[in-house]
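Novice: Give me a 3D structure for the following:
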Amino acid sequence: MKSIYRAFFVKNLMTFLLPMLIPIIVLGALSTYLIHQHIKEEINHNHMDLLKQTEENMELMLNELDSLNLQIVASATQFVHLRTMMTKRWLDHNDFVELAALKNFIDSPAIARSYIDSIYIYIENDRHRFLTSTTGGLMELGDFYDRSWYESFVSHPDKEQVWTEARTIEKVFDRYSPKPTHLITMYRKISVAADNDGVIVLNINTDYIKNYLASLSSMKGQQVLIVDKNNDVLFSDDKIDLGRDVIQQIVSQRSSFFPLDLGDKSFIISKLPSDKYGWTFISITPKDALYEVPTRLSMVALQLLGVSIVIGMLLAYYLTQKNYADVKAIITTLHSAENGKALPPLPSRVKNVYSYIIHRILQNFMEHNYVKVQLSERKYKAQAMEFAALQSQLNPHFLFNTLETINWKAISMTGRPNELNHMVENLADILRYSLDDQNKMVILQKELIYTESYLKIQKVRYRDKFDVIWAYDDEVKKYHVMKLILQPILENCLYHGIKENERCLIKIKIRTTPAFLHISVIDNGIGIKPEKLAEIRERLESNVDQTRHIGLHNTHKRLKLTYGEPYRLAMRSKYGWGTAVHLSIPID
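Specialist: All right, here's what the predicted structure looks like:
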């Protein structure tokens, strides 16, 4: 009874849960997937737009370096004179006038562009003087607080015309309070008196760029950074601390949009390489910030799923209790009827399917039980009689022994084998075939051998009034068939086919399809009249035992009992033209 209770509970649980769970799961998963894909496309599109905008703005800022270079080229004479002034010990009035004009050349962009910290112009000279926008004019390198740019200029090879590096300098506003300042310095070599004999140094305020990059972040936790060709971070808002190895891993990725796991956190990376300065613009966004909506949707779906499961279990428990009580009442009624005990009273009214079942059981149980016993008994007897009739139509043992005696007697009377001996031997072979092999299934090759023995006997009987044509491939011989399936068909063929004054032609055709072995026996004899053919077909399909036409009828019954529904027998005939019998046997 516990198993019945569990079965009812599982069935009722599935009945209530599946209609609720399937829509929730399908809609939840589908909506999450679609939103996820939409967000992914939007993120990629928005981040690439953001990086392109950043690239354009940065190039616009750095174009100041190109503008300065063009002005130097256009004012070559003035800058040649500047080189001369850098080598003089003392400057005269004209030098100061011209120096003021040149200083205004670099002061204007430094003052106008808030992101420019300072601009230096250096042309090789023995005194290591350079023009700077931070002081009144020329400065000597040894007297200035920023000297690391000169080392970078000297150490870079001539072929590298433009490069960038991050620097930290200490600006001295007074003697006791130096202030560290973070800069991104752009270098561009210039040629004044000789090739690459000077450099323009553009110092960009890192804090300004950081604030600018921070203002571009449109999502919580998003970071925008710029790295140079050496994978050094030039600009960053410092929200996420990335090592050099991580930067190198990001830059080396072929894809411009990909996920990246850092420790226990996942990020979505977008990057845009820039060929002009060899920089790479990178956007890094926490994955949980991007997929906040799908995550919330998934949580809502899970909550609905949990509520549905609880409701389904409560309903299933209630119905299981009710159904179990009804089934228990039915089983009690059945046991009472089987044991001869008093049955409970009929229900006053039918409330559900279970009370209807109890009502019908109480009305019909005894009659049904009696009919069932009688039917089983009759079915058993009929089946036993049928098999006995099929297997015991004729006991050939006595005939076989008698034929052996006749065979030897015929030889002793004539002194040598004769036609009678051949007939007796063929008949004995057929009887031995039916007796020796207790297994009713044989290969088709064996069945064909003993069928030929049968035909030899019939040729003597009918004085060679028929010929046989065999049509089959050797590979069909390997299939298993029941014994003696061809003999009854050929007997029927000879009985209905031999003409009085003409020879008859019989064709035995065997072929296979993927699932069946097809055997056809066709003759051009006298054929069967329509009414007689209908009678034979009716007898073949009848379940009544036949006293006539035992061979064909029994063969049909044996094949039907062995192969079941897949087996088919078709019999066609036209009076005056001939008869055809077709068997379709499932291949073993």
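
Novice: contacts, neighbours, all on C-alpha from now
Specialist: Noted.

Novice: Can you show me the strands along the stretch 101-250 of the chain?
Specialist: Secondary structure of the stretch 101-250 of the chain (DSSP state E, counting those that start in this stretch): strands at 116-123, 129-132, 138-140, 162-172, 178-190, 198-205, 223-227, 233-236.

Novice: Please generate a structure for the following sequence too, so the two can be compared:
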Amino acid sequence: MRKRNFIKRFLYYTGIITLPIITVFMIFLAAIVYGKQKDIEAEAIKSAQAVRDSYSLVLDSAATQYDMLVRNPRMSISLRNFIFHKQLGYMDVILTNSIFSNFASLTSNASYISSVYYYLDGYDSILTSYTGGIAQLSQFSDLNWMVSYKTSDKSEWIEKRNMTLYSYSRPTPVLTYYRKLSMFQGVILVNIYEEQLKQLLNSGSNLDQFFIIDSQGNFLLQGNGNMQELGDHDREAIVSMVMASSDQPYQDWISFNHQNYYVRIIPAACGTYIAACISKSNYYLALYTLLFQFLMVLAVVMCTMVWIAYTITKKNFQQIDYFVTVFSNAERGTYNQEKPSFIKDEYDIILNNIVRLFVNQTFLKNQLTLKKQEQKLAEMAALQLQINPHFLFNTLQTLDFKAIEFTGEPTSLNNIIEALSDILKYSLQNTTSMVTIRDEVEYLKKYDSIQRYRYEDKYILYYDYDKAVESYPIMRLILQPLIENSLYHGIKPLPGSGFIKLKIAEKNQWLTITVIDTGVGMSKEEVAALNEKINHPSQENIGLANVNSRLVMQYGNTSQLKILSKKYMGTCISFKIPQNRIVNCKK
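Specialist: Model (predicted):
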């Protein structure tokens, strides 16, 4: 019972306190999640624009070389004469040196630019910033760009390739910017270091990864981000998004490597596209921390609820135990005036005073009633041997009338006198004569009604039998001693109330009568001692021994009392009457 009460209180207080906390937290968490998602989208747009601005700056630096040569025809002619190995005039030398100086300044100031090539169709020479002059094609190692230049019909494009400056050196990954000349048949190439370009574009960006993709779906550059290497399927998904953008910004949530990313695609220079990717998990790290903190708070709240439920349950059962003890002591005639230890506040004091007042009044009433009953019984016992029963009945009737005369209406005293009169009349008749079960039960009910005034709600007496058995004959005063034994020795010692059940049933040619109580019960040793007293009665006879002797004399040994009991659970006393003896008695 304590455990069940503790669980109910724990669930009750937990529901009151934790449910509002969880509800508010879930609303707060939903608002944060929505806000974080918007932050991810805004950050993707801002970071994609930053990458495109840096990327455009790099391409602008490369395009400057073209503008410098194409927009100045005199410089283009001087450069062509230099490549043709023609005799140069003074102005041609100045312009050519200016071009070489500009190439050197570009590669030294822009660390991401590897080199600049100037090539005219039909000639076996190429102008490079490496040599600061002309190099023969037959002696130049980096010529894999020539295929793309010869086969492309574009005027401007970017290509990813490996640049090999010397036959003995390792290839260097670069992005090559191609721009065909408009005045002559030729091309300007600007080679951009891939690694330096990644570092430049990554700076100032909070992206997990970005990609530069051309219009054919070729991946030109992949940033140094936190995203794992993409598989073919993931690359195809990005390419399909690029094709769906139609030169307009495009964004959507997509899953890469079992992780959600917000992808923003925007068009860039030279027919390329920038795909900016931000992972949802990076932004949700703060949410994980918040969730952990909430769980810690919830754990503290749950521990507090356990402590509150335990404290209240302990206090309530201390009160219950105390009140049960007070009531039990009052019934036994003792009253403890000590203040209980659980009283902590004014509510406990008020409740304790009310209970003590009620117990005190009940105790005094019981004492007064008991003394009156004892006095009446003593007077009746003294007069029984010398007063005629009819005179006793008349006297009780006179007392009944006088009580009504003083009070003006029937009281509990009248009820007691009436029941006592009936009991006396019933018991003073011939005890050897047979009565019906109905008469015996009616007598028992009058006995019960008197006991109610003394014990009030201490016990409840049940009757369980069919109407058909009420006419069966039975020995007089055979049931009352069994009920009295259950009440005095079983129910009365209990700290609380108990139940007594009288059951009468016909089965297998026997009429079985059983009295069951939920009293203190007996151990095996106590049951054995009681059977010994019943079967071998002494001069100090007990009620059960009297009943057992009468049953054996009337019906035989098969009808003697049977006693079953278990400590702290109750006792069952029964006997059975052969049905043929019942029929004979009825005849």
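
Novice: Next, the TM-score between them, please.
Specialist: TM-score for the superposed chains, counting by TM-score structural alignment, normalised by the length of structure 2: 0.50, backed by 350 aligned residues with a CA RMSD of 4.2 Å.

Novice: rewinding a little: right, and the strands of the stretch 101-250 of structure 1 - which one's nearest residue 489 of structure 1?
Specialist: Of all the strands of the stretch 101-250 of structure 1, strand 223-227 sits nearest to residue 489 of structure 1, with 91.9 Å by CA to CA.

Novice: any idea of the angle the closest one forms with strand 162-172?
Specialist: Put simply, strand 223-227 of structure 1 runs at 110 degrees to strand 162-172, going by axes from the mean of the first three to the mean of the last three CA atoms, to 10 degrees.

Novice: by contact count, what packs against strand 223-227 of structure 1?
Specialist: For strand 223-227 of structure 1, the contact count by 3 or more CA pairs under 8 Å, 6 or more residues apart in numbering; DSSP states H and E identifies helix 206-216, strand 233-236, strand 280-286 as packing neighbours.

Novice: Now that strand on structure 2. Mean distance?
Specialist: Strand 223-227 of structure 1, aligned to structure 2 and superposed, deviates on average by 3.6 Å (mean CA distance after the TM-score superposition for structure 1).

Novice: Structure 1: which residue goes with residue 197 of structure 2?
Specialist: By TM-score structural alignment, residue 197 of structure 2 lines up with residue 209 in structure 1.

Novice: which ones are touching the residue in structure 2 sticking out farthest from the centre?
Specialist: In structure 2, counting by CA atoms, centre = their mean, residue 87 sits farthest out from the average C-alpha position, at 92.3 Å. By CA atoms under 8 Å, 6 or more residues apart in numbering, residue 87 of structure 2 lies in contact with residue 81.

Novice: quick one: secondary structure of it?
Specialist: Of the three states, residue 87 of structure 2 takes coil under DSSP: H, G, I helix; E, B strand; the rest coil.

Novice: what about it, distance to residue 2 of structure 2?
Specialist: As judged by CA to CA, to the nearest Å, residue 87 of structure 2 and residue 2 of structure 2 stand 114 Å apart.

Novice: would you list every one of the helices in the stretch 451-588 of structure 1?
Specialist: Listed in chain order, the helices found in the stretch 451-588 of structure 1 under DSSP state H, counting those that start in this stretch are 486-497, 530-541, 550-563.

Novice: now those helices as JSON lines including distance to residue 272 of structure 1 and mean neighbour count?
Specialist: Formatted as JSON lines, the helices of the stretch 451-588 of structure 1 follow (distance: least, CA to CA, whole Å; neighbours: other CA atoms under 10 Å):
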{"stretch": "helix 486-497", "distance to residue 272 of structure 1": "85", "mean neighbour count": "20"}
{"stretch": "helix 530-541", "distance to residue 272 of structure 1": "84", "mean neighbour count": "14"}
{"stretch": "helix 550-563", "distance to residue 272 of structure 1": "74", "mean neighbour count": "18"}
